[in-house]
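Asks: Test case, fold it:
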Amino acid sequence: MQKYNVDQNGFYGEFGGAYIPEILYDNVENLKTNYLKVIEDPEFKKEYYGLLQDYVGRPSPLYLAQRLSNKYGCKIYLKREDLNHTGAHKINNTIGQILLARRMGKTRIIAETGAGQHGVATATVCALMNMECIVYMGATDVERQKLNVEKMQMLGAKVVAVTSGNMTLKDATNEAIRDWCSNPSNTYYIIGSTVGPHPYPDMVARLQSVISEEIRKQLKEKEGREVPDYLIACVGGGSNAAGTIYHFLDEEEVKIVLAEAAGKGINSGESAATIHLGKLGIIHGSKTLLMQSDDGQIEEPYSISAGLDYPGIGPMHAHLAQTNRSEVLAVSDDEALAAAFELTELEGIIPAIESAHALGVLAKKEFLPEDVVVLCLSGRGDKDMETYIKHANEL
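Replies: Below you'll find the model as predicted:
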């Protein structure tokens, strides 16, 4: 799978690498040397898959959304990551990384979070493993994701509201990296997406690849074939998308369609559509596409979704888009909200606003009646109810 996956130097084509302060060199080098040995170790796998089954509730169902399928004239299956413990795909990764941190002798866990789902998943596994947990979250996101902040605090995490910059995910990540630089010996940084210095993008993709592992088995049972015609997911940093497509990357007949957040429109100046607007640069230890001004200053992204409100993109996704392995569509706030209400009305499922961006793809594509489409429903909408209610009142 080398063609689309990371090479031994930590690059996907021209994207990736590890651009880090010297003080973190030993930590990242240690991780790079050990992560594959650990996650391939039979003892680790036994513990990891055991927790995924008994604690998270995997495998998550692959649900044939009949009324949605009828509307779009094809067979649409939803991969129900919203049914996991903590309500999203993020827990797949945090369980793997906390087991890794424990094996490396780390006692203090830090994390960044936007929508709060990764923060909740990190706080959850820290409670489970009895480890100290500090979560950095932009002050803007603390306001708009209050329920998740309260969950993290109840789980015993310290939530630090970050007031620099746009006070969103980028700024939370900056603060987490500063903390890591100050406490390199006892601290493990659980990154929540396929971003950051190598080996994080590859490690997170591998831990999330349980999603596509299950899709293959479940499609075989339901359709008599392991391979769908289309895979659809939303992409910010890119972890649910990476997990959904991982075991299909080399099967070129599978069309990969990803949704990034267009905010108020690609050319509105208020958008987070990095693949459409980004230029090559370095952010959070990785060379990738990012939204920046002509003189290289990072531009503040905007999206109604706290989880997609990031000025960069995981290096794997930058490479897939550049090589045309994936098609990336920009879905606006209004399109995502309309798709969320549509799913709720047709299937009785309230999606996270991030997942609603993936659902927004359906209206933008023409499908054949025999097409089998698998869409990753990455999270549930409890955390977004205030946004949904406000929108419903404006209609």
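Asks: drop to CA atoms for contacts and neighbour counts, all remaining ones
Replies: Fine.
Asks: how far away is Q218 from A205?
Replies: 20 Å (Cα to Cα, to the nearest Å).
Asks: quick one: which of these two has more around it?
Replies: Using other Cα atoms under 10 Å, the more surrounded residue of Q218 and A205 is A205, with 25 against 20.
Asks: Contacts only, for the more buried one.
Replies: T194, S239, A242, G243, Y246 (Cα atoms under 8 Å, 6 or more residues apart in numbering).
Asks: Nearest residue to the middle of this structure?
Replies: For the chain, the residue nearest the mean C-alpha position is S239 (3.2 Å; Cα atoms, centre = their mean).
Asks: Could you double-check that I313 sits in contact with G236?
Replies: Yes: using Cα atoms under 8 Å, I313 is in contact with G236, at 6.1 Å.
Asks: moving C-terminal of the helix or strand where I256 lies, what's the next helix or strand?
Replies: Counting by DSSP states H and E, the element that carries I256 is strand 255-263. On the C-terminal side of strand 255-263, the nearest following helix or strand under DSSP H and E is helix 274-277.
Asks: buried sites along the strand or helix carrying E221?
Replies: Under the criterion of DSSP H and E, E221 resides in helix 210-223. In terms of neighbour count (16 or more other Cα atoms under 10 Å), helix 210-223 has its buried residues at V210, I211, S212, E213, E214, I215, R216, Q218, L219.
Asks: For the comparison step, fold the sequence that follows:
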Amino acid sequence: MTDLMVRFAAPVKARGMSEPTAGGRFGGYGGRFVPESLVAACAEVEEAFREAWGDPGFRRQLDHLRRVYAGRPTALTPAWNLSAELGITLLIKREDLAHTGSHKINNVLGQALLARRMGRDRLIAETGAGQHGVATATAAALFGMRATVFMGERDVQRQALNVFRMNTLGAEVVPVTSGSRTLKDATNEAMRHWVTCASDTYYCIGSVMGPHPYPWMVREFQRVIGEEARAQCSAELPTAVPTHVVACVGGGSNAAGTFAGFVDTSAELIGVEAAGGAAMTDGEVGIVHGYRSRVLQDGHGQIAEAESIAPGLDYPGVGPEHAHLGDLGRARYVSVNDDEVVAALRRLARTEGILCALESAHALAWVLRAAGTDELPTGSTVLLTLSGRGDKDMAALMERAR
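Replies: Modelled structure (predicted):
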């Protein structure tokens, strides 16, 4: 395994969410720990991304697609009823209103455009909750590409609606039967497959994880969330900036994109993990899926299984930039359990008429728990990123209610 260029890159003092070092490091995290056969593929993606991100034509094309296809900007919705009940001002950034029903489309449109620029005609992806898979299948259909999505067998069963959506869009869904049969194993299989076809296939990673440049690149494609929310909060709030910015964290792409818009402000940044997959609070430094970060491990240093009612948070690691922000004290990471999550989903539905994804309900569950305490005092102003809609989770909730 090779951590390309890390030994040549001197660490630099972090200034929040900036470009990583030459070796793809955020402080002590990140890097490129991949088989030799993928070193060149990752370097090619990095070179292509740097060129594209510096090309005004590429940025204009992506911005145009976000507006006319993805439906951006997404709304900032005041949660009037919950705000009154909790004694805070709660504003919800509505990524559930983006095309395909989640924030995933922001990243996938960028990576699909990049793949086409690189001359690739096939996308592969991993998915847990299915939302990244749906977004990948959608972009592949739009650009006339083939798509193959790897998904843990357990997630195929509990996210049958999204599997059907991917198939309808023309993508091949490959059930992964190894390990826990969830997101970790789907990512393993996608990376193994990429080794065999990197010359003509683009691996579209769905979160701020994986080898460099993916954590940085995905954050940049997702920063549109934070930039829009920053401008919307400025128009909505007398203080312009909320006191707290809250988002759920698995790999952490919606949180990274949101935090990028507020990292240079006074807002407290709160990332909310699943109690059964809390890599930031329960993990140790290790390597998973080509990057170094905080990872759930057993007593022998092996990757431990994560467990969550939300398939998108059922992951044993966390994006390296989140680990770095935690070390700096710039962001704080907390966890909530499944019962709190289900209760939060139902409360949002019944008070605001918004049906959110189980992943997104993690962020709300912390707000409900913390409101009125020293963590979230009465009178606080809170921006909460609602990363996706809850249609996909209705079968799981029905099963839980039996």
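Asks: related to what we said a few turns ago, out of the buried residues of helix 210-223 of structure 1, which one sits closest to A336 of structure 1?
Replies: Nearest to A336 of structure 1 among the buried residues of helix 210-223 of structure 1, counting by Cα to Cα, is I211 at 22.7 Å.
Asks: Please say which position in structure 2 the residue nearest to the centre of structure 1 maps to.
Replies: The alignment partner of S239 of structure 1 in structure 2, by TM-score structural alignment, is S253.
Asks: How about D82 of structure 1?
Replies: Per TM-score structural alignment, D82 of structure 1 is aligned with D96.
Asks: wait, doesn't that match sit right on K392?
Replies: No: using Cα under 8 Å as the test, D96 of structure 2 is too far from K392 to be in contact (11.7 Å).
Asks: quick one: contacts for the closest residue to V195 of structure 1 other than its chain neighbours?
Replies: Once flanking residues are discounted, V195 of structure 1 sits nearest to G314: 4.6 Å by Cα to Cα, 6 or more residues apart in numbering. Residues near G314 of structure 1 by Cα under 8 Å, 6+ apart: S193, T194, V195, G196, P201, G236, G237, G238, T288.
Asks: so stretch 187-204 of structure 1 matches what in structure 2?
Replies: Aligned using TM-score structural alignment, stretch 187-204 of structure 1 spans residues 201-218 in structure 2.
Asks: Ok, stretch 344-353 of structure 1 next?
Replies: Using TM-score structural alignment, stretch 344-353 of structure 1 lines up with residues 349-358 of structure 2.
Asks: For the matching stretch, measure first residue to last.
Replies: Using Cα to Cα, one end of stretch 349-358 of structure 2 lies 12 Å from the other.
Asks: got a list of contacts for it?
Replies: Outside of stretch 349-358 of structure 2, the residues within contact range by Cα under 8 Å, 6+ apart are 79-82, 96, 309-310, 341-342, 345-346, 348, 386-393.
Asks: Now the buried members of those residues.
Replies: Buried by 16+ other Cα under 10 Å: 79, 82, 96, 309-310, 341-342, 345-346, 348, 386-390, 392-393, out of the contacts of stretch 349-358 of structure 2.
Asks: Narrow those to those in helices?
Replies: L82, V341, V342, L345, R346, L348 (DSSP state H).
Asks: how about the first one, what's its partner in structure 1?
Replies: When you say that, I think you mean L82 of structure 2. Residue correspondence to structure 1 (TM-score structural alignment): L82 of structure 2 is matched to L68.
Asks: Quick check: closest non-adjacent residue to its match.
Replies: With Cα to Cα, 6+ apart, the residue lying closest to L68 of structure 1 is L346, at 6.3 Å.
Asks: ok, average deviation of the helix or strand harbouring that neighbour from structure 2?
Replies: Applying DSSP H and E as the criterion places L346 of structure 1 in helix 333-347. Overlaying structure 2 shows helix 333-347 of structure 1 at a mean distance of 0.4 Å from the equivalent residues (mean Cα distance after the TM-score superposition for structure 1).
Asks: how big is the offset of the next helix or strand after that helix relative to structure 2?
Replies: For helix 333-347 of structure 1, the following helix or strand on the C-terminal side (DSSP H and E) is helix 353-359. Aligned to structure 2 and superposed, helix 353-359 of structure 1 gives a mean residue distance of 0.4 Å (mean Cα distance after the TM-score superposition for structure 1).
Asks: Might you calculate how far helix 353-359 of structure 1 sits from the centre of the chain?
Replies: 12 Å (Cα atoms, centre = their mean, to the nearest Å).
Asks: aligned partner of H276 of structure 1 in structure 2?
Replies: Using TM-score structural alignment, the equivalent of H276 of structure 1 in structure 2 is T281.
Asks: Tally up the residues packed near its match, please.
Replies: Using other Cα under 10 Å, the number of residues around T281 of structure 2 comes to 17.
Asks: Kindly report the same for A396 of structure 2.
Replies: Counted by other Cα under 10 Å, the residues lying close to A396 of structure 2 total 15.
Asks: roughly how far apart are it and G87 of structure 2?
Replies: Going from A396 of structure 2 to G87 of structure 2 by Cα to Cα gives 32 Å.
Asks: quick revisit: how about the contacts made by the match of S239 of structure 1?
Replies: Residues near S253 of structure 2 by Cα under 8 Å, 6+ apart: G206, S207, V208, V218, R219, Q222, G319.
Asks: quick one: it from P320 of structure 2, how far?
Replies: Distance of S253 of structure 2 to P320 of structure 2, computed by Cα to Cα: 11 Å.
Asks: Now do the shared contacts for the two.
Replies: Both S253 of structure 2 and P320 are contacted by V208, under the criterion Cα under 8 Å, 6+ apart.
Asks: isn't E307 of structure 2 right next to G276, touching?
Replies: Yes: counting by Cα under 8 Å, E307 of structure 2 touches G276, with 4.6 Å between them.
Asks: Common neighbours of those two, please.
Replies: D314.
Asks: show me where the stretch 301-402 of structure 2 has strands.
Replies: 331-336, 381-386 (DSSP state E, counting those that start in this stretch).
Asks: hang on, I meant the stretch 101-250 of structure 2
Replies: Counting by DSSP E, counting those that start in this stretch, the segments of the stretch 101-250 of structure 2 that form strands are 122-127, 146-152, 172-176, 202-203, 244-248.
Asks: Which one, of the ones you listed, ends up nearest to T21 of structure 2?
Replies: Closest of these to T21 of structure 2 is strand 202-203, at 22.5 Å (criterion: Cα to Cα).
Asks: Mean distance of that closest one to its aligned residues in structure 1, please.
Replies: Compared with structure 1 after fitting, strand 202-203 of structure 2 has a mean deviation of 0.3 Å; criterion: mean Cα distance after the TM-score superposition for structure 1.
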